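*Asks:* Sequence and predicted structure below; questions after.
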Amino acid sequence: MENIHPIFDQILGKADKERLLQQKGIVIWMVGLSGSGKSTLAKSFEKYLHDSGKLTQILDGDNLRTGLNANLGFSAEDREENIRRVAEVAKLFAHCGVITICSFISPTTSIRQMSREIIGDDLYHEVFVECPIEVCEKRDVKGLYAKARRGEIKNFTGIDSPFENPENPSLIVNTDLKNLDDCLQDMIKFFVPII
């Protein structure tokens, strides 16, 4: 590490890039069980923002596990490293003025706290995409819950690995009680004034 010399103080800052883009770079960290609707809502919100002239980037669990995090499994240690890497990437995007939408199960309070600490309180906005596991299992478009119930997938969140509900998220979106359009409106009302 003695040969590493960061140049953060010598490069253009976040404010310079936000002026260029005419928007605020933030991280919207969407958490919830598999099948809760995180990715669906993230894609809808991204399209809304794009149509409004905003530059966005979605970081999604499935997508990043095919590239950046392809070498990680689902043990507690690998889940933590997965989120650590994602948080570092999200922070870089946000510092470029990009509205960064992260869609990750993020099952534990400690993992979410780590991502908040990496990204920073001023940039990190947690959205709990709340949906009962029974509803998530009925949706189960990937067939993952069924495989986990049969023991074919180990360490599956909600089945044999815990999910701790966020205690103080910036926003709660109940995808079992509202349709996609109403959930999208919740996102728009909360986030558009701050970006």
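*Replies:* Good, I have the coordinates. The structure displayed is predicted, hence computed values, not measured ones.
*Asks:* C-alpha from now on. contacts and neighbour counts both.
*Replies:* Noted.
*Asks:* max-length helix in the chain?
*Replies:* If you go by DSSP state H, the chain has its longest helix at helix 76-95.
*Asks:* any residues touching it, and which ones?
*Replies:* 13-14, 17, 25-27, 57, 59, 69, 72-73, 99-100, 102, 106, 111, 114-116, 118-119, 123 (C-alpha atoms under 8 Å, 6 or more residues apart in numbering).
*Asks:* From those residues, list just the buried residues.
*Replies:* Taking 16 or more other C-alpha atoms under 10 Å as the criterion, what is buried in these is 14, 17, 25-27, 57, 59, 69, 99-100, 102, 106, 111, 115-116, 118-119, 123.
*Asks:* follow-up on the earlier one: centre of the chain versus the following helix or strand past the longest helix of the chain, how much separation?
*Replies:* Next helix or strand after helix 76-95 toward the C-terminus (DSSP states H and E): strand 99-103. Computed by C-alpha atoms, centre = their mean, to the nearest Å, the chain-centroid distance of strand 99-103 equals 5 Å.
*Asks:* try stretch 120-137
*Replies:* Using C-alpha atoms, centre = their mean, the offset of stretch 120-137 from its chain centre is 8 Å.
*Asks:* can you state the direction angle for the longest strand along the chain and strand 99-103?
*Replies:* In the chain, assigned by DSSP state E, the strand with the most residues is strand 124-130. Here strand 124-130 points in a direction 40 degrees away from that of strand 99-103 (axes from the mean of the first three to the mean of the last three C-alpha atoms, to 10 degrees).
*Asks:* Can you tell me what sits against strand 124-130?
*Replies:* So strand 124-130 is in contact with 26-33, 36-38, 116, 165-166, 169-176, going by C-alpha under 8 Å, 6+ apart.
*Asks:* take a look at this one as well, against the first:
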Amino acid sequence: MKTENTVWHDQHVSKEQRAQLKKQKPCLLWYTGLSGSGKSTVANAVDALLFERGCHSYLLDGDNVRHGLNGDLGFSDEERVENIRRISEVAKLFLDAGLIVSTAFISPFASDRALAKEKIAAGEFIEVYIDTPIAVCEQRDPKGLYKKARAGEIKDFTGIDSDYDVPETPQIHVKTDQQSVEQCAEQIVNHLIEQGFIS
């Protein structure tokens, strides 16, 4: 339900001024991939590298957000859509603060990722495809979720009984079964340097 009787309130300090103060260009690193692909691990490594460089960044991790903001959502298709909608809005606020934002969510549907991109200013949305074969993800299975999904204990599990739309043209494509976490993180940070988001 849309909120009625509200008017957008303009702020005195602009997004551009906040970014200038931080000496960086805000952007959203949207990590997508199967469960166990390494999204959170790589995103954490990137965040650490950015911190070492003196950048202002924040990581919105899928599991962590579901402990709070999205704690009322399950994993049906409809709830996954709402999960992504909410996180897109939060990321947009962080971008307005001039931050480099990372979101580590499966975000399995291409249509949802497209909607998230539409909410973000042109050029600020960077899709990062964490490309890991499902066999490798199942072998890793850090949370034991694939085992439970195969046993029928978890429904609507991406890659098992719920679809995953592989990104067609991600800005960054990393393969965690072929590269170390450090190599993946360096690839992503180098992209930010090359594109002028950080120096």
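*Replies:* Sure thing, it's come through. Because the structure is a prediction, the values reported are computed rather than measured.
*Asks:* Select only the buried ones of the contacts of strand 124-130 of the first structure in PyMOL?
*Replies:* The buried residues among the contacts of strand 124-130 of the first structure can be selected in PyMOL (16+ other C-alpha under 10 Å) with this line:
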select buried, resi 26+27+28+29+30+31+32+33+36+37+38+116+165+166+171+172+173+174+175+176
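*Asks:* Among the contacts of strand 124-130 of the first structure, which ones are in helices?
*Replies:* The helices in this structure, assigned by DSSP H, contain 38, 116 from these.
*Asks:* residue boundaries of the strands in the second structure?
*Replies:* Under DSSP E, the second structure gives strands at 27-32, 57-61, 100-104, 125-130, 172-174.
*Asks:* Which one of those strands lies nearest to Q187 of the second structure?
*Replies:* strand 172-174 (7.9 Å; C-alpha to C-alpha).
*Asks:* average offset between that closest one and the first structure?
*Replies:* On superposition with the first structure, the mean distance recorded for strand 172-174 of the second structure (mean C-alpha distance after the TM-score superposition for the first structure) is 0.5 Å.
*Asks:* same deal with stretch 84-96 of the second structure?
*Replies:* Mean deviation for stretch 84-96 of the second structure: 0.5 Å (mean C-alpha distance after the TM-score superposition for the first structure).
*Asks:* list the buried ones in that stretch?
*Replies:* Here stretch 84-96 of the second structure shows 84-85, 87-88, 91-92, 94-96 as buried, counting by 16+ other C-alpha under 10 Å.
*Asks:* and the nearest residue to D112 of the second structure once chain neighbours are set aside, how many residues sit next to it?
*Replies:* Distance criterion C-alpha to C-alpha, 6 or more residues apart in numbering; nearest residue to D112 of the second structure, sequence neighbours excluded, is V81 at 6.3 Å. Applying other C-alpha atoms under 10 Å, we find 18 residues neighbouring V81 of the second structure.
*Asks:* Can you find the partner of C55 of the second structure in the first structure?
*Replies:* By TM-score structural alignment, C55 of the second structure lines up with K54 in the first structure.
*Asks:* Excluding chain neighbours, give the residue nearest to that match in space.
*Replies:* Per C-alpha to C-alpha, 6+ apart, closest to K54 of the first structure is Q23, 7.0 Å.
*Asks:* Can you give me every residue that contacts the one you found?
*Replies:* Neighbouring residues of Q23 of the first structure by C-alpha under 8 Å, 6+ apart: 54, 97-98, 195.
*Asks:* Now render the residues you listed as CSV, adding distance to K154 of the first structure and neighbour count.
*Replies:* Formatted as CSV, these follow (distance: C-alpha to C-alpha, whole Å; neighbours: other C-alpha atoms under 10 Å):
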residue, distance to K154 of the first structure, neighbour count
K54, 39, 18
G97, 38, 27
V98, 35, 25
I195, 39, 16
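*Asks:* with the residues you listed in mind, which one is nearest to F156 of the first structure?
*Replies:* V98 (31.6 Å).
*Asks:* OK, contacts around the closest residue in space to F51 of the second structure that isn't next to it in sequence?
*Replies:* Sequence neighbours aside, S57 is the residue nearest to F51 of the second structure in space, at 7.3 Å (criterion: C-alpha to C-alpha, 6+ apart). Counting by C-alpha under 8 Å, 6+ apart, S57 of the second structure touches 47, 50-51, 99-102.
*Asks:* dump the residue contacts of the nearest residue to V136 of the second structure once chain neighbours are set aside.
*Replies:* The shortest distance from V136 of the second structure to any non-neighbouring residue, by C-alpha to C-alpha, 6+ apart, is to D177 (7.3 Å). Taking C-alpha under 8 Å, 6+ apart, we find D177 of the second structure in contact with 132-133, 136.
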